[in-house]
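Participant: sharing a model that was predicted from the sequence below.
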Amino acid sequence: MTEKRTEPTNDQIGRVIRRRRKALGKTLEQVAGEAELTVGFISQVERGICAPSFSSFMRIASSLNTSMEQLLNVRETFEIHTKAKDRESYSLGEAGRWYEKLGPGFSGALFYPCIIHRPPGQVSERMKHRGEVFCYLAEGELEYHIGDKVYNLVAGDSIHHDTSEEHFSTVVSDTETTELWVSSHPIAGH
């Protein structure tokens, strides 16, 4: 794979989200409600205090009637076949956490596949939203929380669940994880 990583700062991510929200005439409350996030979190993202996770950014983009790729200026092509050397990659705010775009292969796709690389000790945000997610752990170890249950994943394990219950994960290995994720694409207002 060629290194073509787009690495926007938290400030850049916040500015582009705020600009898009204001252009649509939406309030923080509207975006937070549609993205199933808190107003405080959206406000922190817009001010560059924190960066959204992949899942949260997808939901924010959906509530703004756009895509993450358009907000980040990442090339968005709909190709049924993506060669490894042509795969786009980008990061979202946290040092060491980056994403390889595997899809969608066509406009209107219901699933969004990607590979996520996370550094040791990285903790994802706690999430709860409509949809489902599948993760195959290719490298490293994760502690994955769904509600009150904890699952310890090692390379080769997978997890597939309804995302309406609160969930988050922590990288517990001493090395970076490589995680294949397939999530249902959020659709604003559904």
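Facilitator: It's in.

Participant: going forward, measure contacts and count neighbours with C-alpha atoms only.
Facilitator: Fine.

Participant: hey, where'd the strands end up in the protein?
Facilitator: 5-6, 89-91, 98-101, 111-118, 132-139, 141-146, 149-154, 158-162, 167-171, 177-184 (DSSP state E).

Participant: chain center to the shortest one, what's the gap?
Facilitator: To tie it back to what came earlier, the one meant is strand 5-6. Computed by C-alpha atoms, centre = their mean, to the nearest Å, the chain-centroid distance of strand 5-6 equals 15 Å.

Participant: and here's the other structure:
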Amino acid sequence: MELEYVNEHIGRKIKDLRNQNGLTQQELADRTELTKGFISQLERGQVSPSVGTLLDLIECLGTTASDFFKETEEEQIVFSENGFFEKVDDVGNQIQWIVPTAQKYQMEPLLVTIAPHQRLDEDKPHSGEEFGYLISGRVKLHLGEKVYQVKAGNSFYYPAKEKHWIENPGSRPAKFIWVSTPPNF
């Protein structure tokens, strides 16, 4: 890692912490017995602080060296098909986990294709809710003792407190987005 990059990185983090603490450059300089000019140069990555000076700054900004230097991974926001996880059952029903890391989140979105005249396994009642949007085909949503007809362009939403399953009564595959919270697949 180049020294210039390190200086810029440290300077940016010092400035962010200073702003989060509502301090001016002068106030931080006064607390650390440094000059406002040095703080300004440091925040722009133009100078390298000594280890002792950096530790004093970090302490005055209310954090620790380990937290200051901890790198946080940037969360993935966009997911592409090549990262999807896919399961196809014995009758040709296909479930794609379209956000592969969804288990750590509160929602689990799936892309589901039910083969003609097939159904998904019955889900037992569980906490949470489920949402679906039918992209193509038609399905029957079985929720407890009731059956709901869903056609392309329709959506469905329900608390998952009753047994439920989805079937495709048609002669074409039925494709839909299915979101469950909390994740349970």
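Facilitator: Done, it's in. What you are looking at is a predicted structure, and each value in this text was computed from that prediction instead of being measured.

Participant: send over the TM-score of the superposed chains.
Facilitator: Overlay of the two chains. TM-score (TM-score structural alignment, normalised by the length of structure 2): 0.53; 109 aligned residues with a C-alpha RMSD of 2.1 Å.

Participant: just to revisit the earlier point, got a markdown table for the strands of structure 1, with distance to A23 of structure 1 too?
Facilitator: As requested, these are arranged in a markdown table below (distance: least, C-alpha to C-alpha, whole Å):
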| stretch | distance to A23 of structure 1 |
| --- | --- |
| strand 5-6 | 24 |
| strand 89-91 | 25 |
| strand 98-101 | 27 |
| strand 111-118 | 26 |
| strand 132-139 | 30 |
| strand 141-146 | 36 |
| strand 149-154 | 42 |
| strand 158-162 | 33 |
| strand 167-171 | 32 |
| strand 177-184 | 27 |
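
Participant: and those strands: which comes nearest G14 of structure 1?
Facilitator: strand 89-91 (14.1 Å; C-alpha to C-alpha).

Participant: what about that closest one, how far off from structure 2?
Facilitator: In the superposition against structure 2, strand 89-91 of structure 1 averages 2.4 Å from its aligned positions (mean C-alpha distance after the TM-score superposition for structure 1).

Participant: would you mind measuring from the aligned partner of I80 of structure 1 in structure 2 to W165 of structure 2?
Facilitator: Here I80 of structure 1 is matched to I77 in structure 2, going by TM-score structural alignment. Computed as C-alpha to C-alpha, to the nearest Å, the I77 of structure 2 to W165 of structure 2 distance reads 30 Å.

Participant: who's more crowded, the two?
Facilitator: Set side by side, I77 of structure 2 and W165 show more neighbours around W165, with 17 against 6, by other C-alpha atoms under 10 Å.

Participant: aligned partner of that one in structure 1?
Facilitator: Match for W165 of structure 2 (TM-score structural alignment): F168.

Participant: can you report how many residues lie near the closest residue to that match other than its chain neighbours?
Facilitator: Distance criterion C-alpha to C-alpha, 6 or more residues apart in numbering; nearest residue to F168 of structure 1, sequence neighbours excluded, is R126 at 4.9 Å. Each residue near R126 of structure 1 was counted by other C-alpha under 10 Å, and the total is 13.

Participant: all good on my end, thank you.
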